[in-house]
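S.K.: Sequence and predicted structure are below.
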Amino acid sequence: MFSTSAVDAQVTALREQIQATEDQLSQLREQLAHAEEAQHRAQDAGKLETDWQQEIMGALNNPQHQYYQHQPQPQQRFSLSNAEFKRYGRQLIMPQVGLQGQLRLKAARVLIVGAGGLGCPAAAYLAGAGVGTLGLVDGDTVEESNLHRQVAHSTDRIGMFKVDSALSYLRNLNPNVNYIPHRAHLTPSTALDIFDNYDFVLDCTDHPTSRYLISDACVLSGKPLVSASALRTEGQLTVLNNPPRAPGASDGGPCYRCVFPRPPPAESVVSCGEGGILGPVVGVMGILQALEAIKLITASPETATPPPSLLLFSAYSIPQFRNVKLRSRRADCTTCSANHTVTPASLTSGSMDYIAFCGVTNPVDVLPSSSRISASDLLSTLSTTSPHDDDAPVILDVRDPTQFELCNLPSSINLPWQGLSTRLREDPQVMEDLKDRDVLVVCKLGNDSQLAVQMLEAANPGIRSLKDVKGGFRAWRNEVDPEWPDY
């Protein structure tokens, strides 16, 4: 049964999508009108040129009008329109761009994969710079938790496809760009077909599986790749497959697998929802991606390709930026070496399992049902005992101190999962305080709490009973307390 608010949100989202489609149709009509006008001008110019040539030939046969031999034929005076000169003038006068650089931008076709924290600022600056064609790939919809960092979206577009929301913003910024929406997540079977329509690719995603896929597809399709990531207060950026060369070519730029041959352990991969992200941090990285893309596009053919490097950003460090040199292509790389095993056929056939390669696991499920209780069971336990009773269970909250400060259960004890093994090893009093007690462990989602239970069991079997709360505080909010903060 859908709630009224859910139906209202769906209606609003559909209206927004219809409006976005109508806006795109209006833009296409306007472009058609301009094209037809240009066509008429060309036809008129051709007629004028024919008349002019006839007049010249007549004059040449007339000795009294020999001066016509020195009159030039009419030509288009400038390569850009006055509107383009006015819009892009501040960058046109930069020697790094100039007229030729702006013409390269106008002819460029750029694909941005991911319309989130990285993709929003990257798309905005590329559209503002006058990239001719800009494609966006994303299958997600706008959520309220996105808005503090994904600046192309807005409150009234919650529930709308991120691609449509971003394109609505971008069309208002620069209606002269040709925008192409791809309202689905990138997959191995679709990547090459999509990439073939573009010249440059920006990886604005947030997971290793997509980063390996995008890099592989860029090598196979011969596209330079600008890749970035951000988490908490740190980010990193690199330009890959530049120059783009076929697998086995020693002068090609390294790919993502050259830099990271093996993915990080699955349990170490932390999302923004779990680890947090500071909005300006991901914004900085997205802007830097746009900058690197503009540098790639506007560079003249004679410009030397800079050596590969990895730019590291840390908002709370001094200095905030540092650069790490990268080596060239790896001789044993599975994607870009002479002995590569990643091929177009293996990619499109589905035999490339990026999820298995990255070791992505389902939510943690390591405890038997007898070692778990529900959020409702926790409520019953708290309702029937007093925290001052000697027999009352110990509520162990293993979130980090920052999350614990946001919201916590009365009389709960904060023992963060991060660093728990060190704490248990160096502070025996922790286990002594839990000895002969019933201990209930809780975290945000019910993952870290299971691992904490395992660690506590291994450290000391003297605890009377040890269980985790299934689903953590998300389940507590859904089942018990709807006013519990949703962060």
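M.R.: That came through fine. As the structure is a computational prediction, the values presented were derived from the model and not from experiment.
S.K.: C-alpha from now on. contacts and neighbour counts both.
M.R.: Will do.
S.K.: Need the residues that contact stretch 397-404.
M.R.: Residues from elsewhere that reach stretch 397-404 (CA atoms under 8 Å, 6 or more residues apart in numbering): 408, 412-418, 441-444, 448-449, 452.
S.K.: Just the buried subset of these, please.
M.R.: 412, 414-417, 441-444, 448-449, 452 (16 or more other CA atoms under 10 Å).
S.K.: adding another structure so you can compare the two:
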Amino acid sequence: MSSVDAQIVALHAQIASCETQLQRLRDQLFEAESHRDISSGAATGQTPLSLVNVAPSSHPTETSEGFSHQEKGQKVAKIWPLDKHEYRRYGRQLIMSEIGLTGQLRLRSSAVLVVGVGGLGCPAAAYLAGAGVGTIGLIDGDTVEESNLHRQILHSTERVDMAKVDSAIASLKSLNPTVKYVPYHKRLTAEIALDIFDQYDVILDCTDTPASRYLISDSCVLLEKPLVSASALRTEGQLMVLNNPPLPAGNAQGGPCYRCVFPKPPPAASVVSCGDGGILGPVVGTMGVLQALETIKIITKGIQRSSEPPSLLLFSAFSNPPFRSIRLRTRKAKCSACSAQATVTREALESGSLDYVQFCGAVSPIDALAATERVSVVEYSRLYNSSDAAMNTQPSIKEHILVDVREKVQFELGNLEGSINIPYSAICRSSATASTDPLSQPPSEDGWVAQLRNLAEDRPIYVVCRLGNDSQLAVGKMKELGLDGGGTRWIGDIRDGLRAWRKRIDPDFPEY
């Protein structure tokens, strides 16, 4: 007999022995439950449910010697791997070869952590709960706002001001009460990340800041956890499955981490949030659903298995086709997190020496103008109201010009009467060198440069935007273009923008 044949025989014998032991444990469990039910029935005068209509099993019991049939008339309760309600609830996915009984058991015994219960986390958590993931953890320190509701589908109007985690769990329990939900009412920090992550099998990054993404990825590498990361802005989204398979740092066979793909964070000033850039609900919903799908694939295949090469999935709602995939490289040989030369260690993370906010750069409020170049909304309201009175009696007379530098789509949502719209993007594109000679200057968008230059020099220009940041930069650009006439014309901005105008002057002004 060859060594391979001997190994096969030995494995068969080991399997048979394990199955015999498993059957003995099942018999002991059944006997114990029967005694409990009989005792319970005697006390209540009822027949135990485990002994009602229980037919003898038609299947023999496998032992190390083969199959031994059960004694005639013996009543044995069939122990099914899933509860009856689970067969009904998950039946449509159980009959798929990609899931089956094994996949469903893996889902039931798995634990998934969703970091961020917003536009990504809500649909992801909903579909994971619907699929029967055993434990779902939810981390988020925010409360529900009305502006969240168009895309964060687990929240509702009645739950505005409620903690997002509590709101989400309320919806998830109504969807699937058999899942265990674990709330974390806090923002993720380096001090708590490892302790929380260690309790879960798969991590979902549903956050919206670079600092959080690096922290989550580093934690997953240190704990050898697969990471499903997604992001969305405006009409576009992206998805990556990172650290899959989740092998130790230094093992080149492991999947790349977030630092492998993005070794350096983007410039802080270039990072645009959903509040500033906008987001279409179905776009972020699509990416969240895809996160749930990838998580289910990871769990049902087995955490340590990965047959798919790493890739970056890009989604653009208004492109045709809307999806395209970019192949990613394997782990970088000198990655600071997952290579053999990694400098991101557990000690560094827990000690706080890794400052992710500093690494990504914090965007400070813009302070680009001198105090003499700015006015408050209260100061401007006096001028605005007196100007309105003058305009009502003499429409041709205007004492000043108000320039709104928001994009046209925002300007149309609501604006101050008499203001003109010159988007900041158009102002940025204008050339300072071309502005010295109006006759030789190429036509600009809407001719705004010439329009402002031809104003009387004693007519000041006030600039306003949504928050008071773009307006400051626009003032600087206008002066760079020479529209202040060498200092003879006053150009300045309205501090804190239209948000302050709504809060302090006109509460009916649209909030968005």
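M.R.: Great, that's in hand. Fair warning: this is a prediction, and the values are worked out from it, not measured in the lab.
S.K.: Show me what residue 442 of the first structure aligns to in the second structure.
M.R.: Matched by TM-score structural alignment, residue 442 of the first structure corresponds to residue 464 in the second structure.
S.K.: tell me the contacts of that match?
M.R.: So residue 464 of the second structure contacts 402-405, 471, 493-495, 497-498 (CA under 8 Å, 6+ apart).
S.K.: ok, back up a step: return the subset of the contacts of stretch 397-404 of the first structure lying in helices.
M.R.: Among the contacts of stretch 397-404 of the first structure, the members falling in helices (DSSP state H) are 448-449, 452.
S.K.: okay, these in JSON lines with distance to residue 29 of the first structure next?
M.R.: What follows is these, written out as JSON lines (distance: CA to CA, whole Å):
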{"residue": "448", "distance to residue 29 of the first structure": "54"}
{"residue": "449", "distance to residue 29 of the first structure": "57"}
{"residue": "452", "distance to residue 29 of the first structure": "60"}
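S.K.: from these, which is closest to residue 383 of the first structure?
M.R.: residue 449 (21.8 Å; CA to CA).
S.K.: Roughly how far does that closest one sit from residue 31 of the first structure?
M.R.: According to CA to CA, to the nearest Å, residue 449 of the first structure stands 57 Å off from residue 31 of the first structure.
S.K.: re earlier: I'd like the contacts of residue 464 of the second structure as TSV, with distance to residue 273 of the second structure appended.
M.R.: Listed next are these as TSV, based on distance: CA to CA, whole Å:
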residue	distance to residue 273 of the second structure
402	27
403	24
404	21
405	19
471	18
493	23
494	23
495	21
497	18
498	18
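S.K.: So which of the residues you listed wins on neighbours?
M.R.: Ranked by the number of neighbours (other CA atoms under 10 Å), the contacts of residue 464 of the second structure place residue 493 first, at 31 neighbours.
S.K.: That one against residue 374, yeah?
M.R.: Yes - in terms of CA atoms under 8 Å, residue 493 of the second structure counts as a neighbour of residue 374; the distance is 5.0 Å.
S.K.: which secondary structure elements does the longest helix along the first structure contact?
M.R.: Ranked by number of residues, the top helix in the first structure under DSSP H is helix 4-60. If contacts are counted by 3 or more CA pairs under 8 Å, 6 or more residues apart in numbering; DSSP states H and E, helix 4-60 of the first structure sits against helix 162-173.
S.K.: Can you list the buried residues in the helix it packs on?
M.R.: 162-171.
S.K.: ok now it, how far from the chain's centre?
M.R.: Relative to its chain's centre, helix 162-173 of the first structure lies at 16 Å (CA atoms, centre = their mean, to the nearest Å).
S.K.: which part of the second structure lines up with that helix?
M.R.: Counting by TM-score structural alignment, helix 162-173 of the first structure corresponds to 164-175 in the second structure.
S.K.: for stretch 274-290 of the first structure, same thing?
M.R.: Against the second structure, stretch 274-290 of the first structure falls on residues 276-292 (TM-score structural alignment).
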